[in-house]
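*Asks:* next input, structure requested:
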Amino acid sequence: MFAKNVGGLDRILRIVAGLVLLSLFFLYPDASWRYFTLIGIVPLATGLMSSCPLYSIMGLSTCPVKRV
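*Replies:* Just a heads-up that it's a prediction; the model follows:
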């Protein structure tokens, strides 16, 4: 499917950041900036899939897996 290009620490940071942003969405339901926190879906999804489309476009990888 997608090539893995997100390594361990990068993956953990993305998942944590995504969960924090999404939790803010539910913790502050009346805040004016509430919908900005939905951007947390992006780092959460890329962390869970271990693949970042932007990294692919830029040719970057933090994954220690060797490319063949």
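
*Asks:* please count neighbours and contacts with C-alpha atoms only from this point.
*Replies:* OK.

*Asks:* for stretch 28-46, buried residues please.
*Replies:* By 16 or more other CA atoms under 10 Å, the buried positions in stretch 28-46 come out as 34, 37, 40-41, 43-46.

*Asks:* quick one: residues in contact with the helix or strand where V42 lies.
*Replies:* Assigned by DSSP states H and E, V42 falls within helix 41-49. With CA atoms under 8 Å, 6 or more residues apart in numbering as the test, helix 41-49 has contacts from 4, 6, 10-19, 22, 52.

*Asks:* to compare against the first, here's the next sequence to fold:
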Amino acid sequence: MKNVGQTDKWIRIILGIVLLSMFFFVEGNAKYFGILGIIPLYTGLSGNCMLYKLLGINTRKDN
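*Replies:* As a prediction, this is how the structure comes out:
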């Protein structure tokens, strides 16, 4: 079940892209934090967040 609203989706997608870009543009070990960008990018694109599901949060407005 989808539980991520439109605003939440766009914030997650942008955050995911920014974090993933760290992997390519940052030197040293800090670049590996960029891999964490996969999580918000995936949840933003899919509209489903497992943490929200566990906590009973739903930011999606039903149409």
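
*Asks:* how close are the two chains, by TM-score?
*Replies:* Counting by TM-score structural alignment, normalised by the length of the second structure, the TM-score of this superposition works out to 0.93. Behind it: 63 aligned residues with a CA RMSD of 1.1 Å.

*Asks:* before we move on, the earlier item: what range does the helix holding V42 of the first structure cover in the second structure?
*Replies:* Under TM-score structural alignment, the alignment places helix 41-49 of the first structure onto residues 38-46 of the second structure.

*Asks:* the matching stretch vs the first structure, average distance?
*Replies:* In this overlay with the first structure, the average offset of stretch 38-46 of the second structure from its partner residues is 0.2 Å by mean CA distance after the TM-score superposition for the first structure.

*Asks:* same check, this time on stretch 8-15 of the second structure
*Replies:* Taking mean CA distance after the TM-score superposition for the first structure, the mean distance separating stretch 8-15 of the second structure from the aligned residues in the first structure is 0.2 Å.

*Asks:* so which bit of the first structure is that stretch matched to?
*Replies:* Matched against the first structure by TM-score structural alignment, stretch 8-15 of the second structure falls on residues 10-17.

*Asks:* contacts for the matching stretch next, please.
*Replies:* With contacts defined as CA under 8 Å, 6+ apart, stretch 10-17 of the first structure is touched by 40, 43-48, 50, 62.

*Asks:* fine by me, we can end here.
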